[in-house]
Structures are given as structure tokens and as C-alpha cells.
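Q: No letters, just coordinates:
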């Protein structure tokens, strides 16, 4: 017997979805990924491929192959949603660990396989819809929490993915309440409607994804230009650019502050005794101690070699002394490779007043205080005089 009109419409839409997904995958791979090589575009290419193959698996429903094709289709579509989330996450931080990527699809395929997939078109439907809701929602959240300056299209993409997550939430709850044959589910959430909505979003979102991929590459290049490769802190030029703007803001708001120069005592002996690899470990440990002590709004940079620089907004010189003491305690408590002892640290602190002194003069004041700290026997903090405008 021939397929019903509803089945034919769903099958036709799935074929159209597959054709569009294949076209977008081809264009995105050759036009965007091969040019940018961004991590985000790689995840989006993977998502398109998974959506394509997963949707194609459903075309085998009603045949003898449904028993394996239906669970596989569910798992691949969930993995596609995971890829969308993982890609969005790479815009902000590192990608998720492997177990987080595979856990959702693994649960989906197991539940689907034990839910009579040979005769049940909706085998594992509750888990499948729940997983799609979860991962699309997580992708939307990653875009919402992305820094505003990162991209102009961040918010529209977050809203679009958020609306799709809400739609899948309604689909999931309706499925649990009345099943796939219920009147509400059939009228608003069946496969043909969902395929059409997803098809339109796929086309619209793919063009935005290309822009995000380009912006990720630009962002990565900016980080490489302003960050120290070993410690991850701001490098000298990156610190200088941000500190100039922060000094202006502090003076406009009449906020006190302090600039700190820190130097690891007898660092050369660490390299000479244990090797440069051990020296790198110590530098990374002190960088972590600095970041773990200061606020996220403070600036921390590697000034050069074993010397570090910190700009503390809102902290006077006495507060700065307490902060650097905490840095030293954190460094001393750090677990280092056997035989390696954390060095002590000397600090020069320059108070920042509203006298109009520029950054170079403030750094010179902190450097003079640091020189005095070392001449007094190291392992101490010395306050310098307020810098004066030259």
C-alpha cells in the first residue's frame, strides 16, 4: 500500500533537509573551514554531517532496517546537537571532555535499542527529545554568556537557539504527557513540523556561523598577540595597552590604585640547578598564584623573564602589601615536582594618585621600590613614592 499524505510529507521534508544540510556542509567546509581552520567551524561541519546522516537514517523507517536505523538516527541527531554545544563552548573556553560528548548519544542509542525499534517509530523518543532540549539549550547558554565585545551576532544566535530549545522542551513535555499520537503533539510538534522549522533555522544560522568562525580566528590571533605563551598572562605590550585605559578610568572616577612589580628571588639558580623546564614550572606556578589572588578586574602580566607586573584598581599601597603577601603564601603552598622548592619573591609597590603621572613613570617608581627590596635582602615588599608627572 502507498504511504499516507502525512508520511509522504515527512519523508519529502527529510529528503529536502538532507539536501540542504549536504549543500551547507559542502559550502561551509570549502568556503569557511578550509580558510579559517577555526575550531568552531570544525564543530559546525561535524554537526551538519551528523544532522545529514541522522535524518537520512529515519528514511528507513517502515523497512526491515528500522530496527537499527531508528536508534542510530536518534543518537546521531543528539550527537549533532552536542557538536553545536561543543562548538559554542570553544568560543569561550576549551571544548568539553570526550565523555561529555559521548554520554548523551550513548544513553540515547541504548534506550532506543530497548524500546522495540523494529515496530516503534518513536523508540526512545522521551530520552531523544530530552537530550535535544538539553544540548540545544546549553549551546544557547554558551552564546548568551559570551563576552559582548566578542561578536555582534552573538545575541541573535543565542535567541534563535534558545527559541529552538524552548520548542524542543514543549515537544518533549507534550510527548511525555500524551505520546506521539496525541492531538497537541500531532498538531504542533510532529516530525514534519519540526523538520521544517529546523530546516529554516539551519539555513539562517549557517550564515551566522561563518561570521562567528571568522571572529574566533580574529580573537585567537588577538590573544596570541597580547598573551604570554608560557604563563597565559598578558605580555608586556598587552598589559601596557590595557593599563593605559584602566589608569584613565581610575582617574576619571577618582579611584585609588597601586602598581606592583614582582621579581622571583634567585631565579637563575633554579634554571642552573634544575634546568629551564623546572624554571618554566616555577614561572607558571607564580602566574597561577597571582591570578588566584587578584580579582578578575585587576591586570596581571609577565613583564619579562622572571619579572611580573600587576595593576590593582581600588587598592591603596597598604592593601597592595596584603595582596602580594597572599601571592607569596600561595606560591609557597604550591605543589612542585620533587626536589624543587618555590623561590621567594620581592615586590616593589607604587601607589597611584590622581597627579597625572603616566604609566611609564608609575612603573619606574615601582621598579625603584623593587630595587630597594632586593638590596634590603629580598623576600619583602617595599612601597615606593607616588610617581609624579614628568
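A: Yes, it's here. Predicted, not measured: the structure shown is a model, and the values here were computed from it.
Q: from here on, contacts and neighbour counts on C-alpha atoms
A: Will do.
Q: So which residues of the stretch 1-150 of the chain form helices?
A: Using DSSP state H, counting those that start in this stretch, the helices of the stretch 1-150 of the chain run over 5-27, 34-36, 39-57, 66-90, 98-113, 125-144.
Q: Check which helices and strands the third one sits against.
A: Contacts of helix 39-57 with other secondary structure elements, assessed using 3 or more CA pairs under 8 Å, 6 or more residues apart in numbering; DSSP states H and E, are made with helix 5-27, helix 66-90, helix 191-226.
Q: cutoff 7 Å now
A: helix 5-27, helix 66-90 (3 or more CA pairs under 7 Å, 6 or more residues apart in numbering; DSSP states H and E).
Q: Which other helices and strands does the first one contact?
A: Helix 5-27 makes packing contacts with helix 39-57, helix 191-226 when contacts are defined by 3+ CA pairs under 7 Å, 6+ apart.
Q: re the thing from before, now render the helices and strands packed on helix 39-57 as JSON lines, adding mean neighbour count and distance to residue 206.
A: Putting those into JSON lines (neighbours: other CA atoms under 10 Å; distance: least, CA to CA, whole Å) gives the following:
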{"stretch": "helix 5-27", "mean neighbour count": "17", "distance to residue 206": "7"}
{"stretch": "helix 66-90", "mean neighbour count": "26", "distance to residue 206": "11"}
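Q: Out of the ones you listed, the one nearest residue 293 is which?
A: Comparing these by their distance to residue 293 (CA to CA), the top pick is helix 66-90, with 26.1 Å.
Q: what packs against the closest one?
A: Helix 66-90 packs on helix 39-57, helix 98-113, helix 125-144, going by 3+ CA pairs under 7 Å, 6+ apart.
Q: so how far is whatever helix or strand comes next after the last one from its chain's centroid?
A: From helix 125-144 onward toward the C-terminus, using DSSP states H and E, the following helix or strand is helix 154-178. From the chain centre to the centre of helix 154-178 is a distance of 23 Å (CA atoms, centre = their mean, to the nearest Å).
Q: okay, pairing it with this:
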């Protein structure tokens, strides 16, 4: 069955308009930290307007249809790209691509004055290809997950179609050819534009949703004040490390740390100052830990540090480094210094769960407090 390019263009306009409206509506439900949704919402709408203008060929003067449609389609392509730049926290290069688009439109105007449809197709597809490939490079570099792969794959396929259309113009078209010529090449080109607009809109919506899920997961596993793992998250990680010890017999140690005299800090300086003491203490502790170690807030001013693949001697050395770093740390002006007491425990034959280590570390911590604090037991 021979498809009508004009009908495909009209359907593309309707689909893109609906997708743009959906994106514009759902962006209100996303947190402000998810950036780029407005350009992404406007992009399919610009593509819809471009398709609508193209479909009016024969009703409006050809130069008006050609340049208005080309400008809107370039704007839609650029808006998809600018939305991704904002989403990934990159500088938005709208001036650069705006200049390229204006230069391209100026060249296209010349080939309207001296008509040559083939050269117009070559210039336009070349400009679009450059923008699409820049967008694909950004997503491949900064994106991750299924949505990013969907967007990158769609962009690369779109670039391949654009290149093929630009080259084919010199074989299948003539200087006076029409945009809606009933050729297989032109029909495939317009149809691919329809599907790419659809897939890009779906892809950016999925990518924004994945980012929201990541932020919720981060909130669920990170203590809002200190950035350390929450009690639940660190105990879950500890359970996984304990299972690894039982299965592979890799050593596992655990530190239980308590900030000394923290109640006095709150009573004398206020809870806001106490919060800053905890935040600074966590920052100091992190500097003394390995990438594989896990630091979690156990409750109040008490913290748990998991030390995978670490035996008793190495664990005690790590605890001493943390204690000395806290004692030597010079806090910001107005923040009182702090020290910490630490209890060290490690896996032993007969341990049935992580609770056994926590109980021994807790007993060691109370011995450290009883012996004067600011020490490791």
C-alpha cells in the first residue's frame, strides 16, 4: 500500500502535539531538581507546528511554508537537545546552535531564490544531523539506564536516516521536486521523523521518571542531616556482608562510634550547632575510610562503620585513625570541637547474625566510655 506523505505529516503533527501537552502537564508533578522538562515539552510542540505548516503546502506560498516549517523543525530538534543539556547539568549552548540554525536558514533562503530542491534537502538534513549527533553524544556520555539507551539509539537511527535522505536527494530528486512527492525515500524519511519524535518524547519522560526514582531511593537510604547511610540501609548492607563472610569466610569487622558529651553540645550551643557538629564529624570520618567501607547513622550521635574484608588488627588501626582525626579536627568558627569513643568487633566462629557483632561492639563502646572516653576498645 502506498502511503501518502501529506497524511503522515498531519498524523505526526497531531501525535507530537499530544505528546508535548502530556510532557507539559506532567512536569508540574516533578520536583524542581529535575531540570530540562520545559524545553522537552516545547520540543514536540515545535515539531507539531512544523508538520502542520508543511501540510499547508499549496495553501500558502511555498517560501513561507518551507522556511517556517524548517525553522520550527530546527527549533524542535534544538529544544530536545537543550532539555537534555539542562537535565544533565551541562551548559546550554543555545547561542551556538541558534547561530548555526540562522546560517542554515539563510542558505536555504538562497536556494529558494535560485530554486534547487536537492541542495535545500542536503543543507537542511546536514544541519539536523549535526544537532542530532551532538545530542546523541551527550546522552551516551552522561546518560545511563534503559531510557538513555532508547534516546541514544533513536537519535543515532534518526541521524542515519537524515544522512541517507541528504545523499539520496541527488539520485531520486530533481531541482524542482516536491516535499510530498510519492517516492519511497521521501515516505520513509517522513515516517521516520514521526517515529523519532514519538520515541524521543517517550524516552525523555522515562529518563525523568528514572531520575525521580533514583532521588527517592537516595532519600530512603541517606540520612538527610549528615549524608551517612540510614540505620536501615547500613544494617541491610551489614547483613549482606555478614552473609558473604559465612559463605566465603572473608573477614568482617564493625565499629560502633559515639560522639563524646554530645548532649552538652546541644544544651550549651543549641541543636542547630549540634547538627553542624554531626555533619562535620561525618565528613572527617569519611576521609579516613576506604571506598568499600560503609558509614551509617545508627541513631542520634551514634554511628556504625562496616569494614568488609578487614581483620581485628586492621579494624583497630582504622578505628584509631578515625578517633585521632576527630580529635585533631579544627571545626569552623562557632562550632565546638568533638571527640569520639569507639567499640570494635569482628566476626567469630559461632556468630549467627550481625546482631552478635553489634552486641560486642556496643559492649566495647561502653568500656571506652567508662575508661574516660576518646578511646578505642
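A: All right, it came through fine. Not measured: the values here are computed from a predicted model.
Q: Out of the helices and strands packed on helix 39-57 of the first structure, which is closest to residue 358 of the first structure?
A: helix 66-90 (37.4 Å).
Q: Residue range in the first structure corresponding to stretch 226-235 of the second structure, please.
A: Under TM-score structural alignment, stretch 226-235 of the second structure corresponds to residues 231-240 of the first structure.
Q: Name the residues that touch that stretch?
A: 226-228, 283-284, 287, 300-303 (CA atoms under 7 Å, 6 or more residues apart in numbering).
Q: same deal with stretch 329-349 of the second structure?
A: 251-260, 273, 277, 311-312, 316, 319, 323, 326-327, 357, 360-362, 364-365, 368-369, 373-377.
Q: Please spell out which residues along it are buried.
A: By neighbour count on 16 or more other CA atoms under 10 Å, the buried set for stretch 329-349 of the second structure is 337-347.
Q: Then stretch 220-228 of the first structure?
A: Neighbour-count burial for stretch 220-228 of the first structure [16+ other CA under 10 Å]: 223, 226-228.
Q: And stretch 304-319 of the first structure, by the same measure?
A: 306-313, 315-317.
Q: Same list (those) but as CSV, adding secondary structure and distance to residue 49 of the first structure.
A: Listed next are these as CSV, based on DSSP: H, G, I helix; E, B strand; the rest coil; distance: CA to CA, whole Å:
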residue, secondary structure, distance to residue 49 of the first structure
306, coil, 48
307, strand, 49
308, strand, 47
309, strand, 47
310, strand, 47
311, strand, 47
312, strand, 48
313, strand, 49
315, coil, 53
316, coil, 56
317, helix, 58
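Q: thinking again about what came up before, of all the contacts of stretch 231-240 of the first structure, which comes closest to residue 67 of the first structure?
A: residue 227 (52.9 Å).
Q: That closest one - nearest residue in space that isn't next to it in sequence?
A: Distances taken as CA to CA, 6 or more residues apart in numbering place residue 234 nearest to residue 227 of the first structure, at 4.4 Å, with adjacent residues excluded.
Q: neighbours of that neighbour, just the number please.
A: Residue 234 of the first structure has 24 neighbours, counted by other CA atoms under 10 Å.
Q: tell me the contacts of residue 315 of the second structure?
A: residue 253.
Q: So what does it match up with in the first structure?
A: Using TM-score structural alignment, residue 315 of the second structure sits opposite residue 320 in the first structure.
Q: buried sites along the helix or strand hosting its match?
A: Following DSSP H and E, one finds residue 320 of the first structure within helix 317-332. Residues 317, 320-321, 323-328, 330-332 are the ones in helix 317-332 of the first structure that count as buried (16+ other CA under 10 Å).
Q: With stretch 33-47 of the first structure instead?
A: Neighbour counts using 16+ other CA under 10 Å place 33, 36, 38-47 of stretch 33-47 of the first structure among the buried residues.
Q: How about the counterpart of residue 344 of the first structure in the second structure, nearest residue that isn't a chain neighbour?
A: Aligned by TM-score structural alignment, residue 344 of the first structure pairs with residue 339 of the second structure. In this structure, residue 339 of the second structure finds its nearest non-sequential neighbour in residue 327, 4.9 Å apart by CA to CA, 6+ apart.
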